[in-house]
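Novice: sequence first, predicted coordinates after that:
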Amino acid sequence: MARELGVLSALDAAKTQWYHFTAIVIAGMGFFTDAYDLFCIPNVTKLLGRIYYTEEGAKNPGTLPPNVSAAVNGVALCGTLVGQLFFGWLGDKMGRKKVYGLTLALMVFSSLASGLSFGHSAKGTVATLCFFRFWLGFGIGGDYPLSATIMSEYANKKTRGAFIASVFAMQGFGILAGAIVSIIVATAFDHAYSAPSYEENPAASLVPEADYVWRIILMFGAIPAALTYYWRMKMPETARYTALVAKNAKQAAQDMSKVLQVEIEAEQEKVDTIVEREGNNFGLFSKEFLRRHGWHLLGTTSTWFLLDIAYYSSNLFQKDIYSSIGWLPPAREMNAIHEVFKVARATALIALCGTVPGYWFTVAFIDHLGRFFIQLMGFFFMTVFMFALAIPYHHWTKKENRIGFLVMYALTFFFANFGPNATTFVVPAEIFPARLRSTCHGISSAAGKAGAIVGAFGFLYASQDKNPLKRDKGYPAGIGMKNTLILLAVTNCLGMFFTFLVPESNGKSLEELSGENQDEEGDNREQQHVAASSSGRTVPV
């Protein structure tokens, strides 16, 4: 009966309209900001090391100690995980719209505060930065379940996958924007305060104004979030929440009549019948949920967890991979600001060639090829290319082979985004009941961020060289870059197997997928069976 509600049928059958694109932009700008804030930090970590950890008279400029680097890169991910769980639950309790603006306001405040981090010492400044980046991550975490759920509940049945994937694809532009802003800021300061390389003059290679560079880059993330806030507050609550969770058929009909510009009848009796059914009242920790959606939740959490181990390891530590193959020159051959430029330029190139196209290939093909096929294909090719980078690793470190390494590396990002990095976001917003949809998406995405934390902290330590001289300076004994890449390839391979737990959601309504009309379908089948039996003839023998 859920799919017979006029307001839901109208949403499922609606042609692509202007409000669809408006919703994509409003929700997508949140993800643009998310990606900018999470992935701009690698562009400035080397600069932070030069400013706060360079020892006087040292042969090479300073770098962040492993524990500090792990904290700066990983603390926002910890905040994101907590935010996904909290706001995912809150989105089902209070409604999607009521908490949607709160996440954005938190992101604006924390972005600005991160750039204004203060302290009397290096430890004080870094500790303040980590504090505000945790709360930045907390706001970003809320954007995942709320944006995905809102877009899935607004979309029509035919192109729902493309609409949800379009929201997530704005991450690609956010990563690219982070690199471009870093390039522009670094170029402006490099021209204004032309400084020699560290090798030529260690003291002069770090101009005092370099401290402004990382602050401006981090604070810029507040601008797109602030510009979107007004439009988020203007969005009506989704009809599926209003009707199926808040039980207000009249308000749902009124809201969607304005959005779709058609007359929709309020059907309160049908809504009451749906929400009062015994089969539609189970909770998250019930046996009924475990029976209907237990394997689904395991599938969405495990695949997202495994994906993010590999994806965030590769993304957050691109600069270390580039340095390990010699694509970036040694730090002593650059001044502090020029190093930011070089790192950001490399990030922009990979984003432009692999990350951004991968996202939009998913948007173009997800409703044709299906979620399952794209996810399986993505994990497969990520595995292939990671092994291809790892096994002949020393071959790629030779100068004449670096272009080949970068092409293969870009392809891993392409198939991550034309693959599980997009589908793991889409599917949890489709297959769970309306009253648990935001919560389950929050749990799934939090599992992903747990994988990201494993990847961020694990990669940093695992990829360290076994050189005992480095261990004397506080670096742990790792397994090396080659073995780390092999480990990431195995992780992607495991993702392929867990993909088989995730159902295909292409072309079905949300109520069909979540089972909210399961009782009705069972009743219909029983009635059809009785009718067929009564109309059949009995032939005596």
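Specialist: Thanks, I have the structure now.
Novice: drop to CA atoms for contacts and neighbour counts, all remaining ones
Specialist: Fine.
Novice: helix or strand right after the helix or strand where H394 lies?
Specialist: Secondary structure assignment for H394, by DSSP states H and E: helix 393-396. Toward the C-terminus, helix 393-396 is succeeded by helix 402-417 as the next helix or strand (DSSP H and E).
Novice: so which residues make contact with the helix holding H394?
Specialist: For helix 393-396, the surrounding residues in contact (Cα atoms under 8 Å, 6 or more residues apart in numbering) are I325, L389, N401, R402, G404, F405, K482.
Novice: which of the residues you listed count as buried?
Specialist: Using 16 or more other Cα atoms under 10 Å as the burial test, the contacts of helix 393-396 include I325, L389, R402, F405, K482 as buried.
Novice: and the furthest pair within these?
Specialist: Greatest spacing in the buried ones among the contacts of helix 393-396, by Cα to Cα: R402 and K482 (15.1 Å).
Novice: which residues touch the closest residue to A266 other than its chain neighbours?
Specialist: Excluding the flanking residues, the one nearest A266 by Cα to Cα, 6 or more residues apart in numbering is K250, at 4.8 Å. K250 makes contact with E265, A266, E267, Q268, according to Cα under 8 Å, 6+ apart.
Novice: if I read this right, the third one contacts L8, doesn't it?
Specialist: No. With contacts defined as Cα atoms under 8 Å, E267 does not count as touching L8, sitting 11.0 Å away.
Novice: in three-state terms, how would E516 be classified?
Specialist: Look at E516: counting by DSSP: H, G, I helix; E, B strand; the rest coil, its state is coil.
Novice: so what's it up against?
Specialist: A2, I274, N280, P433.
Novice: can you check C353 too?
Specialist: A410, F414.
Novice: take this one as well and set it beside the first:
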Amino acid sequence: MVLWGFRWFRLFLNPFAKDSFEHISESDRRLYILERLEGAEFSEWSWVVVVAGVGFFTDAYAIFAINMVVPMLGIIYYPENGGVMPHNYDIALSVLTLGGSIIGQIGFGLAADIWGRRKMYGTELVITIAATLGVVMSSNGTEGSMSVIAWLLVWRFVLGIGIGADYPLSAVICSEFAPTRLRGKMLTAVFMCQPLGQLAATLVTLIATARQRNGIPSDATLTNCDAQCKMTMDSIWRWIIGVGVIPAVIALWFRLTIIESPRYTADVGRDTRKAASELDRYLLMQTAGSSATSVISNQAGQPLQRVSTDSGVAKGHISRTSSPIYNRPNTNHAPEEHFLEAPQLEAAEEAHTPPPPSWKDFKQYFWHDGNLRTLIATSFCWFCVDLPFYGLGMNSPKIITTIWYGENAPPTQIYSLITHNVWQSLIIVSLGAIIGSAITFVAIDKLGRRNIQINGFFWLFILFVVIGGSFNHLYDIGGTSAIIVLYILCQIFFNFGPNTTTYIMPAELFPTRYRGLCHGISAAFGKLGSVVAQLFLAYINYGHGINYQTINKWLPYSLLIFSLFMLLGLLTTLRLLPASETNPDTTPKTLEQWALGRPIPNTFATHPVSLFIARIYHALVDFLERIYLVLDSMIGGDEKERREEAKRRKEEMEVEMRRVEEVAGRRGSFRDDGGGERVPSPFVKGRLDGNGDGRLSPGQGR
């Protein structure tokens, strides 16, 4: 029996499992893989959540820690600018990080579909660790021999690539390992690491600042921080960023040694034997009388049979004539059966041999079968929610200070300024985000992904309109408490809404062969929205003195603009995302059922939008052909005549060839051309007769 401690602290595969699947048919192996994933125990599926979640925690920590660090960088390196980092540098740090994320999401999502999830999973975490250490070691060098901001920009861009890569990989791996009944909760738990990472960034800032408080004079301000003060601040910001490496290093070994996704190995790698064997070993089966060999196989190598409902066993139960497909001793050593429900089994049979990835299949699935609109919906919804989420989130210190103090002046002492920012962020941002994620974790399977997303978009639309419309009045009368409550509600409905569901749904709606790319594209559109928001808010100018420097004036107008995108996200969810997430018997759909795509094919290809795009395409082709003809008419006369003569000869030869084919067909005169094909005798190796010039001999074919 495997020790309980080893079940958690395993390095790669269970050394006690020595099962062989050579004699099992491919269809039975595939059913075993699905059955085994459905029967995973808590210690097995929770391990996947931990490994995926730790990386996501690190990513969120790295993204939002910069909010705490930028004020310190201004104090240390830009005293001539009043102790504030230049505006362009501040924006560049955020935009380059988010831009790198776009590259990582699409690039690693595609790579995960081509070369496998496992090969990419550890690689992106190595990039994140290396880039974080690079940020920590950035400096101006001796006597200004280097530029700290240049190094920060380079390493933050590389860090963004690693952060972006983790989005599709963590979601896809968690989704493909998860039992259907727990998939929503597992993906929610992984995404919940984002607000936890954000919370950790604020707590580490608070601890690091309090730990070195003696090095910061009580009267030190942004403009009079002495050498000792700057050295202390320099140490603090490097500790804040560097601590984010610790959880990543812990998770690195397990990411490098995790097995390939069984679904990927079976569907894309076309190797169900390897997938079943690795899964059998990785999920740590008990060794006493419960190995897969003793359960799945017997001496005769009988195929799996479906037990009829007349025998008293639930329809869809997979078993052998002697034993169920899989059983596992519990603590009382009594066998426990796991089985697929009938709809899940039918989906497994329908997806028995999914087509291999190819350009032809890609066009068929997304264009002709109409699944491109699902990808458009997931991408646009993510764009809509990330526009305000990162637009407000990555500017949170300035916005929160404005909301918290109103017309009152914030503290000017460095220590008080830092600690107040931390506490305000904890209360306004982290508290609401964690509450929202917790509600989603409880309600994800009861309400459904689509309903939660609709609910979130709706309430965010209402809240943005209310805050935007009442902000100036509340700000003038000192009603900051009401604004704080409304802002906390926004954070709740971000995570109990589209911020979580836009991460979950792309990991479920698409087939294994394209799941990584589709999730990466969807996430990249989200980060594109965050880049647009950063640039929009950074250089906004509404006129009448309302620009990025007057937060209390541009914030309400920006919230009203963001509310329009919440409405667009709501309408897109209602119109384009699949409505049904369960089977008629209320069991959740499996990944194999989602992989079948939309139930009615070809509707997208005949949709008015698609027809409009097709008309534009054909009009463009016709326009290019006309340009070609105009250019061709401008060519010299001799060249033009030569081309026309060649075209005329070709047409004459085609007419003669068709005539000879008709004659040969009537006579039934065929001969072998040596290539294994029966062709009319005049056309041996493409020749009409012996002269090979395409002309008929006298009397031939007549």
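Specialist: Ah, there it is. Here the structure is a predicted model, which means the values were calculated and not measured.
Novice: check the contacts of E516 of the first structure and tell me the two furthest apart.
Specialist: Maximum distance among these (Cα to Cα): 12.1 Å, for I274 and P433.
Novice: so which bit of the first structure is the longest helix anywhere in the second structure matched to?
Specialist: Criterion DSSP state H: the longest helix present in the second structure is helix 42-77. Helix 42-77 of the second structure corresponds to residues 17-52 in the first structure, going by TM-score structural alignment.
Novice: and for stretch 514-534 of the second structure?
Specialist: Stretch 514-534 of the second structure maps onto residues 436-456 of the first structure, going by TM-score structural alignment.
Novice: same deal with stretch 161-177 of the second structure?
Specialist: Using TM-score structural alignment, stretch 161-177 of the second structure pairs with 138-154 in the first structure.
Novice: related to what we said a few turns ago, now the contacts of K250 of the first structure: which count as buried?
Specialist: A266, E267.
Novice: three-state assignment of E336 of the second structure?
Specialist: E336 of the second structure - assigned by three-state DSSP - is strand.
Novice: that one pairs with which position in the first structure?
Specialist: Looks like E336 of the second structure stays unaligned there (TM-score structural alignment).
Novice: quick one: E336 of the second structure from V295 of the second structure, how far?
Specialist: 12 Å (Cα to Cα, to the nearest Å).
Novice: need the overlap of contacts for the two.
Specialist: N327.
Novice: which one's more surrounded, these two?
Specialist: Higher neighbour count among E336 of the second structure and V295: V295, with 18 against 12, using other Cα atoms under 10 Å.
Novice: check the gap between that one and H352 of the second structure for me.
Specialist: From V295 of the second structure to H352 of the second structure the distance is 22 Å (Cα to Cα).
Novice: for Q453 of the second structure, same thing?
Specialist: 32 Å.
Novice: between those two, which one's more packed in?
Specialist: Q453 (26 against 17).
Novice: check contacts around that one.
Specialist: Q453 of the second structure touches F496, G497, P498, T501, T502, L570, T573, counting by Cα under 8 Å, 6+ apart.
Novice: I would like the residues contacting stretch 527-546 of the second structure, please.
Specialist: Residues contacting stretch 527-546 of the second structure (Cα under 8 Å, 6+ apart): 91, 94-95, 98-99, 101-102, 383-384, 386-391, 547-548, 553-554, 558.
Novice: okay, and which of the residues you listed map to strands?
Specialist: N547 (DSSP state E).
Novice: show me which of the contacts of stretch 527-546 of the second structure are buried.
Specialist: Buried among the contacts of stretch 527-546 of the second structure by 16+ other Cα under 10 Å: 91, 94-95, 98-99, 101-102, 383-384, 386-391, 547-548, 553-554, 558.
Novice: can you give me the helices in the stretch 401-550 of the second structure?
Specialist: Under the criterion DSSP state H, counting those that start in this stretch, the stretch 401-550 of the second structure carries helices at the ranges 414-425, 431-447, 449-477, 480-495, 498-504, 512-538.
Novice: what's the most buried one of those helices?
Specialist: helix 498-504 (a mean of 27; mean count of other Cα atoms under 10 Å).
Novice: go ahead and confirm T265 of the second structure touches T272.
Specialist: Yes. At 6.7 Å, T265 of the second structure and T272 qualify as touching, with contact defined as Cα under 8 Å.
Novice: looking at the two, which is more packed in?
Specialist: For T265 of the second structure versus T272, neighbours defined as other Cα under 10 Å are more numerous around T272 (28 against 21).
Novice: picking up where we left off before, give me the mean distance between the longest helix of the second structure and the first structure.
Specialist: Here helix 42-77 of the second structure, set against the first structure after superposition, deviates by a mean of 1.0 Å using mean Cα distance after the TM-score superposition for the first structure.
Novice: compute the inter-axis angle for that helix and helix 414-425.
Specialist: Orientation check (axes from the mean of the first three to the mean of the last three Cα atoms, to 10 degrees): helix 42-77 of the second structure against helix 414-425 gives 150 degrees.
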